[in-house]
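> Here's my sequence, what's the structure:
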Amino acid sequence: MATPAPATVRTPEHEAQLDTPATSSSIVSMDKPVNSHSSKLESLTNIETRTDLSLLYRLLRTCMRPFRPKLVSFKKTWPEGSPRLTKRPSSQYGVQIKERKVQVPSPPHQPLPQADAATNTQSLWVYNFDAPRSAKDVHRDGAKRETSKTIYYFAGGGFQAPASGEHWKLCARLAKDLSADGVRLVLVSYPLSPKSPAKDSLPFLRAWLELALKIANENSRGDEQVILMGDSAGGNVVISLAFWWAEQLASLKRELEGRDLRLESVKARELESMQRLRSVIVMSPPTDFRNINEEIAEADKLDPIMTRDLTDGAAATWTKDWPMTDGRDPKSDPTLSPNLQTPEAWKALRESGLAVHGLNGTADVLSPDCKVFMQLCQKEMIRGEWLVWEGQMHCFPLVVCYGLMEGKEGFSWLCRRVRES
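Reported below is the predicted structural model:
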């Protein structure tokens, strides 16, 4: 079956970036890198391409396609703010799923759009996946292995639906398989459109991320890492947060440049906290809400799950009322469509040392733009690993719970990225 040709970058010209990428630091020192980067002028983005498809998957894809896009429906409108997910499993694969409520304070002089007026905070529901401890989780001296990495997972759902059954199972599998590596997983129930579009959700999630990184730093023995992971719409949210974080980190470093950090204890701790974020991992994210890539039409013929009209509708609900001062369509704002990010934003991301990993299948209407984003990461010298699977469907690691080869391979790929982060 024919698959779309590699996407062509159709974004504004970016400045050539040939300098050696700088890195972030896990301690207060401004000159000690977290990650070792090659000094050679070569791509830091490694791309793996696969073309093998199992017979079972080929049959499944054929059977699914007549029902699209009914397989993706948004039957319920969720209230504003973080939805509490009461209809969820209490455990999966022996992993206990525990609900937790986080109170996120409004940043100074920037009240959150949907914050409680009395407390100036907004609630976020998160779900901890607590994997059982095993012999592998104990060091030779008998001490329990400490958590060294926390994954915050953002589930896809067209920005309008929370985690599905497949999401709970995937997260439980990740938590179980990675627990021996000192990894824990937390699913974030982020606010959904149309009641909480991007203009309300993103400021809230930025404030939450600052809080999460601060807590990680306070609870750390020195090596605590934070990883943001998301699929589909959740992947878009993760990328948006990553660019915002990189710009905040760059601004903070400029502010502290040349200062004695021993005399800047508050800012020094803030820098330490910000540098806890080490990588993002995304699956089939939408990266350009304009949906104008010429190759989308061909991908639409192959996609067994979604349609171009469906993704157009999801983009419209998420970008609704996004503030634009120049009269342009909100879908063209780089904060929402990362393919359109500025050279300055890419520079901040590169110099942060953050790793950006991703995967996508080409039988997906989001694939052409996702490949543009991948190519931009490669061009802009962003460190990361990418998997492009020709003929594969949207967010294929989610089908690991059904035993498909492609789901198992995608799941294993995710685990490797976490372990290597």
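> From here on, just use CA atoms for contacts and neighbour counts.
OK.
> where's E247, which helix or strand?
Taking DSSP states H and E as the definition, E247 sits inside helix 233-256.
> which of the residues in the helix or strand following that helix are buried?
Where DSSP H and E defines the elements, the next helix or strand beyond helix 233-256 is helix 265-274. By 16 or more other CA atoms under 10 Å, the buried positions in helix 265-274 come out as K267, A268, R269, E270, L271, E272, S273, M274.
> Out of those, which comes closest to E224?
S273 (10.0 Å; CA to CA).
> Next up, the contacts around the most centrally placed residue in the chain.
Among the residues of the chain, the one closest to the centroid is V238, at 3.2 Å (CA atoms, centre = their mean). V238 makes contact with F154, L228, M229, G230, V280, V282, according to CA atoms under 8 Å, 6 or more residues apart in numbering.
> mind listing the strands for the stretch 101-250 of the chain?
Along the stretch 101-250 of the chain, the segments classed as strands by DSSP state E, counting those that start in this stretch run 121-130, 149-154, 183-189, 225-231.
> Tell me where the stretch 1-150 of the chain has helices.
55-64 (DSSP state H, counting those that start in this stretch).
> again with the stretch 251-400 of the chain
For the stretch 251-400 of the chain, applying DSSP H, counting those that start in this stretch gives helices covering 265-274, 296-302, 308-319, 343-352, 367-379.
> which one of these lies closest to P194?
The closest of the helices of the stretch 251-400 of the chain to P194 is helix 308-319. By CA to CA, the value is 5.5 Å.
> which helices and strands sit right next to that closest one?
If you count contacts as 3 or more CA pairs under 8 Å, 6 or more residues apart in numbering; DSSP states H and E, helix 308-319 packs onto helix 198-218, helix 296-302.
> quick one more, to check against the first:
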Amino acid sequence: MVTHRPPPIAVSTATIKVDHRESRSAANHAVQKVIKVFSSLILKAGEPEPAGSPQLTVPSAAKKECRIVEYQVEEIFLYRFSKADEPEDSPKSKRHKLFYFAGGGFRGRPTKEHWLLCAEFCSNMPQYEVNLVSYPLAPNSPAHVSITHIQRLYHIFEKEGKAQGSRITLAGDSAGGNIALLLGIFGASKHIQDSGDGECVIESIMAICPAVDHRNENPHIDTIDPLDPILSRKVIEEVSEGWKGEWLLSDPRLSPILADLSCFKQAGVKVDGVIALHDVLSPDAVEFVNRLSESEVEGEWLQWEKQMHCFPLMFSHGIHEAVAGKDWIVNVLRRRSQSP
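Model (predicted):
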């Protein structure tokens, strides 16, 4: 029998600022009810992707918002966003570069909502060059293959950043948030090991409703389970098993909550994010924020009661809380680019 205890929440500390919100509009509530009915269809996996980075088709809705150019680095397809009225070489000269890893259970391609979020970043954050990364997906590219490949990509990011004097933001939602955090840990640790001189190429990380612990052992998951409109314990356990490949679920290369998070403080990397408290991933995300605080890592987190997994992605549908969540993310990233 499950004991329904109040789920944990994160609180502001000396280094972590938490924006805790509680409202939920009638429209938001209605959308969650509809999503719950169709969640099994929404989450149904398509045909397995072949090994390697999938070449993506840009949705027409995103093309209307921005110019999007496909390119490859280390055999991974990336998609660079720029405003239609910008010179084509303009993004390459920007000091701040954002690389976005879309969620999808480590097995699904970016959805239209992911493309539109990147387009929104491009339109509202002119100081950033925005890139969507098409990373290799399970089952044919499980974690031990995909993450190793992404780490090779990071070496190119780092080399270019040092040569150009640019800074990197790693961002993503859900599975992509997990990858952004893991790559941030890899990059921050590499910076320290290489000497730690100067500033780390990584400026910050933005993790939207990230998966941070693939063991899925937190007892509060069962408290949230009946409240979550789209995910469940069963779903996240299946996703973790399908992704891990040759690694253990307790491997810090899979579960960032188990890594040494002090590397962020030592490298001067700020870690920001969003937590939806009606999301089965939220109990571990809250614990992750607590561990960041214990390591004196700086960051800002939006924590919203009664919100579903990755709710800011719904902004293009006009949902009030989703728009507010998206705006919160944009404002934090703007501040990051302006900090000395």
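> circling back to that earlier point, distance to L404 of structure 1 and neighbour count for the contacts of V238 of structure 1 - can I get that in TSV?
Shown next, in TSV, are the contacts of V238 of structure 1 (distance: CA to CA, whole Å; neighbours: other CA atoms under 10 Å):
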residue	distance to L404 of structure 1	neighbour count
F154	23	26
L228	25	26
M229	22	26
G230	21	27
V280	25	26
V282	20	27
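> now, among the residues you listed, which is nearest to V126 of structure 1?
Nearest to V126 of structure 1 among the contacts of V238 of structure 1 is F154, at 10.2 Å by CA to CA.
> Could you find the counterpart of R65 of structure 1 in structure 2?
R65 of structure 1 maps onto K36 of structure 2 when the alignment is built from TM-score structural alignment.
> Its match against S232, yeah?
No: in this structure K36 of structure 2 lies outside contact range of S232 using CA atoms under 8 Å: 10.8 Å.
> Compare those two (neighbour count), which wins?
When neighbours are counted by other CA atoms under 10 Å, K36 of structure 2 and S232 differ, and S232 comes out ahead with 19 against 16.
> list the contacts for that one?
By CA under 8 Å, 6+ apart, the neighbours of S232 of structure 2 are D225, P226, V280.
> Buried only: go through those for me.
Buried by 16+ other CA under 10 Å: D225, V280, out of the contacts of S232 of structure 2.
> Show me the subset of the contacts of S232 of structure 2 that structure 1 keeps too.
For the contacts of S232 of structure 2, the contacts that are reproduced in structure 1, applying both residues aligned by TM-score structural alignment, their matches' CA atoms under 8 Å, are D225, V280.
> between the contacts of S232 of structure 2, which is closest to P59 of structure 2?
Closest to P59 of structure 2, out of all of the contacts of S232 of structure 2 and judged by CA to CA, is V280, at 29.6 Å.
> Onto which residues of structure 2 does stretch 286-294 of structure 1 map?
Taking TM-score structural alignment, stretch 286-294 of structure 1 hits residues 211-219 over in structure 2.
> Kindly report the same for stretch 364-383 of structure 1.
The aligned range for stretch 364-383 of structure 1 is 279-298, by TM-score structural alignment.
> cool, and stretch 203-218 of structure 1?
Mapping stretch 203-218 of structure 1 onto structure 2 (TM-score structural alignment) gives residues 148-163.
> Spit out the contact partners of A242 of structure 1.
Applying CA under 8 Å, 6+ apart to A242 of structure 1 gives the contacts V280, L349.
> what does V332 of structure 2 align to in structure 1?
In structure 1, V332 of structure 2 lands on R417 (TM-score structural alignment).
> Let's verify that match: helix, strand, or coil?
Following DSSP: H, G, I helix; E, B strand; the rest coil, the label given to R417 of structure 1 is helix.
> Check the spacing between P334 of structure 1 and L252 of structure 1 real quick.
Distance of P334 of structure 1 to L252 of structure 1, computed by CA to CA, to the nearest Å: 22 Å.
> on that earlier part again, the match of stretch 286-294 of structure 1: which residues count as buried?
Neighbour-count burial for stretch 211-219 of structure 2 flags A211, V212, D213, H214, R215, N216 (criterion: 16+ other CA under 10 Å).
> Greatest separation within these: which pair is it?
A211 and R215 (10.3 Å).
> W115 of structure 2: neighbouring residues, count only.
Close neighbours of W115 of structure 2, defined as other CA under 10 Å, add up to 25.
> Look up how far G184 of structure 2 lies from it.
Separation of W115 of structure 2 from G184 of structure 2 (CA to CA): 22 Å.
> for the aligned residue in structure 1 for G172 of structure 2, what are its contacts?
Taking TM-score structural alignment, G172 of structure 2 has G230 as its aligned residue in structure 1. By CA under 8 Å, 6+ apart, the residues touching G230 of structure 1 are Y153, F154, A155, G156, N236, V237, V238, I281, V282, M283.
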